[in-house]
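> this one's sequence-less:
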């Protein structure tokens, strides 16, 4: 608790896509990443852990939320082990990257587990409109925090973990400098359509028009994390198809 209070006093460092891109493509240095993340990750973890601790007691007592809390506590403790270690020690740097990958894998199911906790809470105690609004406000902040922490973990893991797949060779960590927007949209549509066909035996067609105002006739490409864009369009298509 003392360490959580200490690190929660600091604000996370704002990072732009350009900063991620510049670091990953020009001067990617594992030592620099280590020195930044061993401070930044505890700050981000502690901030959201502090918010979790302010949830209603009955929600905190659900098995799923307790499990999520245990993951965050364990991850924070593992990161703090590196607080006073030398950045000049190659073994320390290697172990840190290993720890980052382990934390990333541990947090794979954070979102469904937290959602399960909220479901357990509502089923056991019901929920009034004010509490429901407060919990939803927390969840929005929790998911945003999770995305930013995941981004940092992914960038370090993919840049320095040494196990990038061939499809990621043109990527900088998880960022694609030339993300084809239409391709991602089509991919999201096809998967949403398959689900729609499975449940409703029918699905609406996609009418897609691509207009590149900067370079007419060219495909629209942006610097983005393809998986983030995919999840957004997939959810939009899925909800739109269900409404249709």
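Okay, I see it. Just so you know, these numbers come straight off a predicted model, no measurement behind them. Residues are numbered from 1 along each chain as shown.
> going forward, measure contacts and count neighbours with C-alpha atoms only.
Fine.
> Tell me the spacing between residue 118 and residue 223.
Per Cα to Cα, to the nearest Å, residue 118 is found 35 Å from residue 223.
> Looking at these two, which one has more neighbours?
Using other Cα atoms under 10 Å, the more surrounded residue of residue 118 and residue 223 is residue 118, with 21 against 16.
> and the comparison structure, right after this:
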């Protein structure tokens, strides 16, 4: 992949220029405003936004990897990941810009003042007239929850005029975000539904969607390749299982911003597909992690891209239970995995969320519980059988004859959070080791699975265990939309994992 490609110094300096810009956060609420079948005009404007916003985020990733701490930036796998981001940056910044003539502008901005102005060639650019832009003139972001940083006159500095006068002189009358290409732009803009859009709108939407699809595929193996990079670093530095805190902080930031990039790309591809046919929508829901069979029963109308506006928590938990049980049976050669009991209220709990994220978090947690249950109880149960049947040999006892204690998945609903508790009797974790489970590459498996040189996640079977990435990354997924993942353990008995999901859906992206 990309063998003939190289990061030239000209491209690197362009990337570093972009990395200095501020990112523009996109809230969940903005992402769902498109509705189940978005207007091609809205997608056209969103495509313009994405083509400006994503290069800023990709550039920040390249810069972060270039300066990764403790020599992590020298690992061959880290360099490989950095080059993937640089290549994606190059492809997006080299896409031809769409031409917006006056006729198209009047269609795009039928219901409001448009913020585009023409240059000499007649091409329309994003206007820098901020007077009428509520996204900037309001100190709150679009969902009324997140305070914006602003450096306007009289705001934030008013109380200390005397000694910050020079600072005010040099700062512009508008927020510092001015220099960012996406400053003042929003991902969603309402556009008329019932008009016939010109061909170039569809052509540009397709061009951007195809570019994003290619980029998404390129970065599929990022998590595992980065894991490999950390593994290389550990071997070079003879580091034990405990990972340096600077690297830990770096990886947390790295993966959190990756979730944001993937979310934007996945959402945009899904919206593009849903502007066409329902069949495409179904394929797209499958590609984005909602593999469940329950999609046929409840209509696709409650999906906006990858976000489900009416996400049924129990149904998704059922999906995750089936998948984790199947992987466990394959791995241990069992006819039936230990029982997983779902305890949910009688009424359905529905809220707005990304099913792909929720399935991922539940699957990873359940996989841990299944493995702990089997590995903790196998010797105990075999011993018990030998005591009851003295003629038996330890090695002759089949795993399928053992009766493991069940794992419980309990769903509860509060006014602000939906909490899912996963309780196992897998022997728990020693208290001093609990902090380690949140560090990357901490695993109780002695042999970390090696990646093939041509590793590609699409053909990659999820291992039962081994990378030590399940919990830390699941926690980032939970925190991405304002939730959390906590773990309480009783050594010698078992572990409870609490997954808190924010039901207010008002959180904006946690941009570093």
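Arrived safely. Since the structure is predicted, the reported quantities are computational estimates derived from the model, not experimental observations.
> all strands of structure 2, in order?
For structure 2, strands defined by DSSP state E occupy the ranges 116-118, 124-126, 303-304, 307-312, 340-343, 350-353, 407-413, 417-424, 484-490, 494-502.
> so the fifth one matches what in structure 1?
Using TM-score structural alignment, strand 340-343 of structure 2 lines up with residues 206-209 of structure 1.
> go on, the first one?
Against structure 1, there is no aligned range for strand 116-118 of structure 2 (TM-score structural alignment).
> Would you agree residue 93 of structure 2 is in contact with residue 53?
No - if you go by Cα atoms under 8 Å, residue 93 of structure 2 and residue 53 don't touch, sitting 10.3 Å apart.
> which one of those two has more residues nearby?
Neighbour count, other Cα under 10 Å: between residue 93 of structure 2 and residue 53, residue 53 has more, with 26 against 15.
> To which residue of structure 1 is the more buried one aligned?
Counting by TM-score structural alignment, the partner of residue 53 of structure 2 is residue 40.
> list the contacts for the spatially closest residue to its match that is not a sequence neighbour?
Nearest residue to residue 40 of structure 1 in three dimensions, chain neighbours excluded: residue 12, at 6.6 Å (Cα to Cα, 6 or more residues apart in numbering). Contact analysis of residue 12 of structure 1 by Cα atoms under 8 Å, 6 or more residues apart in numbering lists 40, 43-44.
> Residue 51 of structure 2 and residue 90 touch, don't they?
No - taking contacts as Cα under 8 Å, residue 51 of structure 2 lies outside contact range of residue 90: 11.1 Å.
> What's the biggest helix in structure 1, counting residues?
Counting residues, the longest helix in structure 1 under DSSP state H turns out to be helix 129-160.
> Superpose on structure 2 and give me the mean offset of it.
Its aligned residues in structure 2 lie a mean 1.9 Å from helix 129-160 of structure 1 after superposition (mean Cα distance after the TM-score superposition for structure 1).
> List the buried residues in that helix.
Along helix 129-160 of structure 1, these residues count as buried under the neighbour rule (16 or more other Cα atoms under 10 Å): 135, 138-139, 142, 145-146, 148-160.
> packing partners for that helix?
helix 30-53, helix 90-106 (3 or more Cα pairs under 8 Å, 6 or more residues apart in numbering; DSSP states H and E).
> Run the angle between the helix ranked longest in structure 2 and strand 484-490 for me.
Longest helix in structure 2 by number of residues (criterion: DSSP H): helix 355-388. Inter-element angle recorded for helix 355-388 of structure 2 and strand 484-490: 10 degrees (by axes from the mean of the first three to the mean of the last three Cα atoms, to 10 degrees).
> could you say what helices and strands helix 355-388 of structure 2 packs with?
Using 3+ Cα pairs under 8 Å, 6+ apart, the elements in contact with helix 355-388 of structure 2 are strand 307-312, helix 313-332, strand 417-424, helix 470-480.
> Mean neighbour count added to these, as JSON lines?
Putting those into JSON lines (neighbours: other Cα atoms under 10 Å) gives the following:
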{"stretch": "strand 307-312", "mean neighbour count": "20"}
{"stretch": "helix 313-332", "mean neighbour count": "19"}
{"stretch": "strand 417-424", "mean neighbour count": "21"}
{"stretch": "helix 470-480", "mean neighbour count": "21"}
